[in-house]
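Colleague: have a look; sequence and predicted model below, questions after that.
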Amino acid sequence: MKALRRFTVRAHLPDRLAALDQLSTNLRWSWEKPTQDLFASIDPALWGRCGNDPVALLGAVTPARLDELALDEEFLRRLDELAADLNDYLTRPLWYQQQAESGAALPTGIAYFSMEFGVAEVLPNYSGGLGILAGDHLKAASDLGLPLIAVGLYYRSGYFRQSLSAEGWQLENYPSLDPQGLPLRLLTDADGNPALVELALPDSAQLRARIWVAQVGRVPLLLLDSDVPENEHDLRSVTDRLYGGDQEHRIKQEILAGIGGVRAIRAYTSIEGLPAPEVYHMNEGHAGFLGIERIRELMTDSGLDFDTALTVVRSSTVFTTHTPVPAGIDRFPVEMVERYFADAAPSLLPGVPTERVLALGAETDPTKFNMAHMGLRLAQRSNGVSLLHGRVSRAMFNELWPGFDGGEVPIGSITNGVHARSWAAPQWLQLGRELAGSDSFSEPALWLRLQQVDPGHLWSIRSQLRALLVEEVRRRLRQSWLERGASEAELGWISSAFDPDVLTVGFARRVPTYKRLTLMLRDPARLERRLLDPERPIQLIVAGKSHPADDGGKALIQQVVRFADRPEVRHRIAFLPNYDMSMARMLYWGCDVWLNNPLRPLEACGTSGMKSALNGGLNLSVRDGWWDEWYDGENGWEIPSADGVADESRRDDLESNALYSLLEEAVAPKFYERDERGLPPRWLEMVRHTLQTLGPKVLASRMVRDYVDNYYAPAAQSGRRTIAAPEGGNEFDAARELAAYRRRIEEAWPKVKITDVDSTGLPDTPLLGSKLTLTATVQLAGLAADEVTVQAVLGRVDSNDVLQEPVTIEMTYTGSAEGGSQVFSTTTPLPLAGSIGYTVRVLPRHPMLASAAEFGLVTLA
């Protein structure tokens, strides 16, 4: 018989073992090996069967074993030490507190919203890179001491578990997850009642959700769960699975994540006695509705009008975009959004005009509501996730800032990072401790000490990790073949499949088309020759999930599986199903080379290669995402990109040929060239160089510090300025003044004109450094001269007189002209030689703007 529903009963711990409860439910254990070792020592075999999950272990261990441990002095000593260490970690001043003590103006609280979080494999609330990045952000924020609260959804079935059919087709299974069997606690009030958030939906429906709290070190992660008795049956399934369902289902999830997420924060901070966050960070546009909820709060609680409330919200909001293609953005039909946000009672956001909500998500297509556009309009500060992605994002969203060159669009970049203690193998962490004397790996000087390490020791670590990976591949291969219907009698070959001494290449990631899973199969015979080369063979491990609705991606997986199933090569290439954090970790540890061949520039960042680099792996990649930024010629290999070739098939041919050639002529020779000690000297120099140069750069701690310095602190200061009462004034006066300025500017701007530009001072034959005087006459349509910036723009020009890499020079107001026009002038030495051109433009000017381009308004001569 099959159970109707499952639930978990946790064991009652003896008083002396009570500290195991906090150690098991604070997810710091997932990056703290001594704590993992303590739980493993309770029952090593059971630990493995429970998937290295402390909560599951404590639910399965026998009471007799717990009573035995309560009398085990050595176990109790370790338990007390680890409990004290966790308490010290949670309470002592860390980097953030030290910055605050030194006078830095930091936010008292930060709210971080994401639709997925990959913190640990025991909490499968992630599908791929976005979630893993969010999980690493929380861990690094905890390690640095940030007062951060994270918000997402609790998916009853998480993302799917992947398996393969006998024919190699991806199959999906959605396991039912019991929150009581996970490292979660239910948020309750002082009387023990579950805290609920409530949202009004169309047709008088009410969506309610309870709040599960996952403790990620110092950081609480609030996960909203709609599967509660208070909901109608169809609404209980709103949080059923990640990225499932139709658009109607998706908009309910995003409304719950954004609006419900803000309300969950309010409930959490009230119950815990914490200050409200000052800064709100949207990790992608999925949670963009949080900004509208904050506007509603300010209108309702503080009596602000919409424009003033929007000004406050924008000043304290950060938006990070992760997609490099418009197709990756969530877009809803306008009529669908209008139905959810209708003014008529009962309203989701009473008092908030529907047309203002719709305007926030407006795009070129008037029938679509664009979540990324809303995120950009609600945030004063926005960024991409690598330098190249920042450039791509500025071009992709240029339409929101018409009249500005792509380089001027106010979207910056912070390159992603990875959490070292989650992804680096224990052997590398131990070496780091020996070199540093601590667990702090952020200082470049530490990584330079690798120069002192004997090459033999580096090779020993790499060889150990490759051997561990081979064992894991054989185990997973056997499991996969059995699931596909093979018998044990057919699988004798697996015991000798793969070789711990062979150059091992990994390719593991989601399987959208642009990542080109099958580029390696472009010339199957050539790949087979590489795999079976008698002197310099390679072995290739492939993994990744295709979206359940993407049959094209599933077909790519099947193509790889069918090639790898062939008896001639199956001992050298494998597709491993059910790619997750535990598999990824083994791949990063053991692969010598990390392969990445996306269509440039469609990889926003691609952090998997960073994790490989942390383990001494060498990247073999197209120059995209982070690799475009940090490839230096010695830390791996660049696959030349043919991104200027319009024919996609020819482009794939060119890039696959380059890939094969690199493997044959550069990668394999360096790996197999050995000295008298049996070591590959040139390979190990590349490994050492990779660790030294990339180690300090790829860290999530570096990334989070960048967010604090460049986004969180400035956003907090902007937010405070909009709220603070000036002397003799009232709260929000600054916000009211800025909102009024914006209204005035936008009304006047169509009538702002540059009526005349004169140039004087140049000799007949200008030389570099010759002085040019420009004078512009401007009609300001009633605006004051100090409410605008007038700029001269100089630069080289192409054959179409388009300015290239222009230099801007602010012009000085010199007085009024006839007819009420205003005159601005500047004298500047010519900064460049060659064919030079200039123009003049007018921009809004206000001390509370983060950028002169912020409003998207510009008048050109």
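Modeller: Yep, that arrived.
Colleague: only C-alpha atoms from now on, for both contacts and neighbour counts.
Modeller: OK.
Colleague: Val357 against Ile292, yeah?
Modeller: Yes: counting by Cα atoms under 8 Å, Ile292 is a contact partner of Val357 at 7.4 Å.
Colleague: who has more neighbours, those two?
Modeller: Set side by side, Val357 and Ile292 show more neighbours around Ile292, with 24 against 19, by other Cα atoms under 10 Å.
Colleague: quick check: the more buried one is in a strand.
Modeller: No: with DSSP: H, G, I helix; E, B strand; the rest coil as the criterion, Ile292 is assigned helix and is not in a strand.
Colleague: tell me who's in contact with it.
Modeller: Contacts for Ile292 (Cα atoms under 8 Å, 6 or more residues apart in numbering) come out as Ile259, Val357.
Colleague: swap the cut-off to 10 Å and go again
Modeller: 258-259, 262, 298, 306, 309-310, 313, 349, 352, 356-357, 360, 374, 378 (Cα atoms under 10 Å, 6 or more residues apart in numbering).
Colleague: what comes up buried for the longest helix along the chain?
Modeller: For the chain, the helix with the greatest residue count under DSSP state H is helix 455-483. The neighbour-count check on helix 455-483 (16 or more other Cα atoms under 10 Å) flags 455, 458-459, 461-463, 465-467, 469-474, 476-478, 480-481 as buried.
Colleague: verify the stated contact: Glu648 with Ala642.
Modeller: Yes: between Glu648 and Ala642 there is a contact under Cα atoms under 10 Å: 9.5 Å.
Colleague: between the two, which one's more packed in?
Modeller: Shown here are Glu648 and Ala642; by other Cα under 10 Å, Ala642 has more neighbours (18 against 12).
Colleague: confirm Val122 sits in a helix?
Modeller: No: read with three-state DSSP, Val122 is coil and lies in no helix.
Colleague: so what's the residue count around it?
Modeller: 21.
Colleague: what kind of secondary structure is Lys553 in?
Modeller: For the record, residue 553 is Gly, not Lys. Gly553 falls in the helix class when you classify it by three-state DSSP.
Colleague: now do the one 3 residues further on
Modeller: What three-state DSSP gives for Leu556 is helix.
Colleague: tell me the contacts of it?
Modeller: Contacts of Leu556 (Cα under 10 Å, 6+ apart): Trp169, Val511, Pro512, Thr513, Arg516, Leu517, Thr518, Leu519, Ser546.
Colleague: any idea how far it is from Tyr243?
Modeller: Per Cα to Cα, to the nearest Å, Leu556 is found 21 Å from Tyr243.
Colleague: thought Gly131 was touching Phe113?
Modeller: No: assessed by Cα under 10 Å, Gly131 is found out of contact with Phe113, at 11.0 Å.
Colleague: got any residues that touch both of these two?
Modeller: Listed contacts common to Gly131 and Phe113 are Asn283; contacts here mean Cα under 10 Å, 6+ apart.
Colleague: use this one as the comparison:
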Amino acid sequence: MIISITPEIALDENTPFAGGLGVLAADKFYTCARNSIDYVVITPFYNSGYIKYDFVNDKVLVLPDQFPQDFLVKLKEVGREQIYLRKEKVEISFYEYAINNAKVIFVKVLKPAWASRLFNRLYEHLDQSFSFYKYLLFAKAALAYIEKYIGFEKVEYIDLEEAYTAFIPLLLVSKNLKLNCRFVIHTPGPWGHPRFDKNLFAEEFGYNFIEDNIYLTNIASSLAQEIITVSKKHFEISKKMFPHHIYKLKYVTNGVDIKRWMDEELLEIYLNDELTINKLREIKEKNKSILYDFLKQFKEINPNSMFVAWNRRTVAYKRPDFIIKFIKENEENVTFILAGKTDPMDEVGLEFMEEMRRLSNTRNNVIYIWNYNISVAKLIFKGVDLILFTPFSGWEACGTSIMKAGINGIPALSSKDGSAIELIQDNYNGWLFGKDLNELVLFNSEKGYKISEEDYKEFSEKFKNIISLWCNNREKYLEICLNAIKTFLPFASSNRMLSQYYPNYKEKFIAEIIKLFKEK
């Protein structure tokens, strides 16, 4: 039995999620489900989901993003338990969503009200005590489910997705249990490595740590059997962040669920060795037409223009200012599709959202989709002509958007970060720009601003050349699109990723896409 403990999961039913971690969790789930792997994902049920946005006079308005009603009716309550938190009894229930042997277990807090409030919204942070008990409640609930409904003796792997899950191995110590816990780090950013006052640990566990502030990352790293980073670049950065755990560190570059993200017709043609530039052109025109029909609800655009997307969270390290600045400086025959949002506590990210909204309102060739979801993502990753991937080098742990696009014959213009370095060959199956930093430079420091200034010059120049290539030499452009498919597969598949995560199941994962692994 494989168990994944994650703070979020982005299922195809448009369940609330914040970003790439939730999408990746769902990709793993769908791949395991198709291969009849005994796989359980445990995640909180957030009463108010994540967040949706609207705009009033170009100012952001925050709204709750609750679970869709048509999804809730598919959930089955499979049990109720009691745990203790702050020396009080807390009642929880477990709701199951299953496909074949794979399950997602949503933990819902019933009472008391203060405990239910902890699971109000994904990534909500009120104060240190709130987050401490939120993560501890999640860990206790997850272990209660494993003990009662699976059995510790049946567990082969417990994957701890991010430091929010670090209380699980600490609780296992108190139970005198040692399971095969692997800690998966998904970001080098400080937001992924919370710390808490040692007095909170003393009150709840009776532990007296030497340090005044305890990083959950260090707890998870110390007690896990392995520490998994999610790309080769992320591994190199992590070795400098966690040299005291270097012998546990390894990397498994993320992948995407091919059957979830790749155009069905394109996949079939590829598997049958029938993929040509002409057939690729036909499929791309079909998917662009479908995307155009969707975009018409926002405004009338030129269907014959180049469609370019910047679609991700509008956080500073992903540098949304690059596309904003380019749009303002250039008048190109390009339709810009901007999509994504940020956390309501991220003031800089909210300003980027408002700027994108203003561009959409004032320019005929810009569309901004702020309530970005899985359904919209699938249309974009199949229907645009180019994806922009612009994170500050060193800060994007992996980045799977270029994979979702590349397997559909959509090349990326990418900074040298995350998985892009492993996948993109400049001017052959996509384009690279900027510095390749081997240390974590603060993107909002004086040095960081200077690097971004230099990076933008190269980004802008390459972007203009790509637009010119698309306009003037479509055959060459399609050749690069074809190269993207041929070089991204099979490496970009979640089957490859999971075969590295779980060697005992390697044959099952490889068997499903064996044709992708044959010599071409």
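Modeller: It's in. Predicted model only: the values in this text are computed from it and were never measured.
Colleague: who has more neighbours out of Gly131 and Phe113 of structure 1?
Modeller: Phe113 (30 against 20).
Colleague: what segments of the stretch 151-300 of structure 2 are helices?
Modeller: 167-174, 198-205, 216-223, 232-241, 258-261, 264-271, 277-295 (DSSP state H, counting those that start in this stretch).
Colleague: should've said the stretch 301-450 of structure 2
Modeller: In the stretch 301-450 of structure 2, the helices defined using DSSP H, counting those that start in this stretch lie at 320-329, 347-362, 374-383, 401-406, 420-423, 446-472.
Colleague: export those helices to TSV and tack on distance to Ile83 of structure 2?
Modeller: Listed next are the helices of the stretch 301-450 of structure 2 as TSV, based on distance: least, Cα to Cα, whole Å:
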stretch	distance to Ile83 of structure 2
helix 320-329	43
helix 347-362	37
helix 374-383	34
helix 401-406	39
helix 420-423	44
helix 446-472	46
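Colleague: can you tell me which of the ones you listed is nearest to Ser238 of structure 2?
Modeller: In terms of Cα to Cα, the element of these nearest to Ser238 of structure 2 is helix 420-423, at 16.2 Å.
Colleague: so that closest one corresponds to what in structure 1?
Modeller: The aligned range for helix 420-423 of structure 2 in structure 1 is 627-630, by TM-score structural alignment.
Colleague: one step back: out of the helices of the stretch 301-450 of structure 2, which gets nearest to Ser493 of structure 2?
Modeller: Sorting those by Cα to Cα, the top spot, which is the nearest, belongs to helix 401-406 at 8.5 Å.
Colleague: which of the helices of the stretch 151-300 of structure 2 sits closest to Ala405 of structure 2?
Modeller: Once the helices of the stretch 151-300 of structure 2 are compared by Cα to Cα, helix 258-261 is nearest, at 8.5 Å.
Colleague: that closest one vs structure 1, average offset?
Modeller: After superposition onto structure 1, helix 258-261 of structure 2 sits on average 1.2 Å from its aligned residues (mean Cα distance after the TM-score superposition for structure 1).
Colleague: list the buried residues for that helix?
Modeller: Ile258, Trp261.
Colleague: stretch 416-429 of structure 2 too?
Modeller: Quick answer for stretch 416-429 of structure 2 (16+ other Cα under 10 Å): Lys416, Asp417, Gly418, Ser419, Ala420, Ile421, Leu423, Ile424, Tyr428, Asn429.
Colleague: span of it from start to end?
Modeller: First-to-last residue span, stretch 416-429 of structure 2, Cα to Cα: 14 Å.
Colleague: equivalent analysis for stretch 154-164 of structure 2, please.
Modeller: Start-to-end span of stretch 154-164 of structure 2 (Cα to Cα) is 24 Å.
Colleague: contacting residues for Thr335 of structure 2?
Modeller: By Cα under 10 Å, 6+ apart, Thr335 of structure 2 lies in contact with 301-309, 363-367, 384-385.
Colleague: state which strand of structure 2 is the longest.
Modeller: Longest strand in structure 2, counting residues (DSSP state E): strand 88-99.
Colleague: which bit of structure 1 covers that one?
Modeller: By TM-score structural alignment, strand 88-99 of structure 2 lines up with residues 205-216 in structure 1.
Colleague: chain center to that stretch, what's the gap?
Modeller: 23 Å (Cα atoms, centre = their mean, to the nearest Å).
Colleague: quick one: that stretch to structure 2 mean distance?
Modeller: Once fitted to structure 2, stretch 205-216 of structure 1 is off its aligned match by 1.2 Å on average (mean Cα distance after the TM-score superposition for structure 1).
Colleague: coming back round to it: quick one: which of the helices of the stretch 151-300 of structure 2 is nearest Gly406 of structure 2?
Modeller: For those, proximity to Gly406 of structure 2 was assessed by Cα to Cα; helix 258-261 is nearest, at 10.3 Å.
Colleague: which bit of structure 1 covers that closest one?
Modeller: Using TM-score structural alignment, helix 258-261 of structure 2 pairs with 420-423 in structure 1.
Colleague: look up the closest residue to the residue mapped onto Phe167 of structure 2 from structure 1, ignoring the ones flanking it.
Modeller: Aligned against structure 1 by TM-score structural alignment, Phe167 of structure 2 finds its counterpart in Phe289. Residue nearest to Phe289 of structure 1 in three dimensions, not counting chain neighbours: Gly258, with 4.7 Å by Cα to Cα, 6 or more residues apart in numbering.
Colleague: can you check Gln791 of structure 1 too?
Modeller: Nearest one to Gln791 of structure 1, counting by Cα to Cα, 6+ apart, is Glu810 at 4.5 Å.
Colleague: show me the contacts for that neighbour.
Modeller: Counting by Cα under 10 Å, 6+ apart, Glu810 of structure 1 has contacts Thr789, Val790, Gln791, Ala792, Val793, Phe824, Ser825, Thr826, Thr827, Val840, Arg841, Val842.
Colleague: now do the helix or strand hosting the second one: which elements does it pack against?
Modeller: Secondary structure assigned from DSSP states H and E places Val790 of structure 1 in strand 788-797. Taking 3 or more Cα pairs under 10 Å, 6 or more residues apart in numbering; DSSP states H and E as contact, the helices and strands that strand 788-797 of structure 1 lies on are strand 771-779, strand 803-810, strand 812-816, strand 822-829, strand 836-844, strand 859-860.
Colleague: quick one: that strand aligns where in structure 2?
Modeller: Using TM-score structural alignment, none of the residues of structure 2 align to strand 788-797 of structure 1.
Colleague: in that strand, what's buried?
Modeller: For strand 788-797 of structure 1, the neighbour count (16+ other Cα under 10 Å) marks Val788, Thr789, Val790, Gln791, Ala792, Val793, Leu794, Gly795, Arg796, Val797 as buried.
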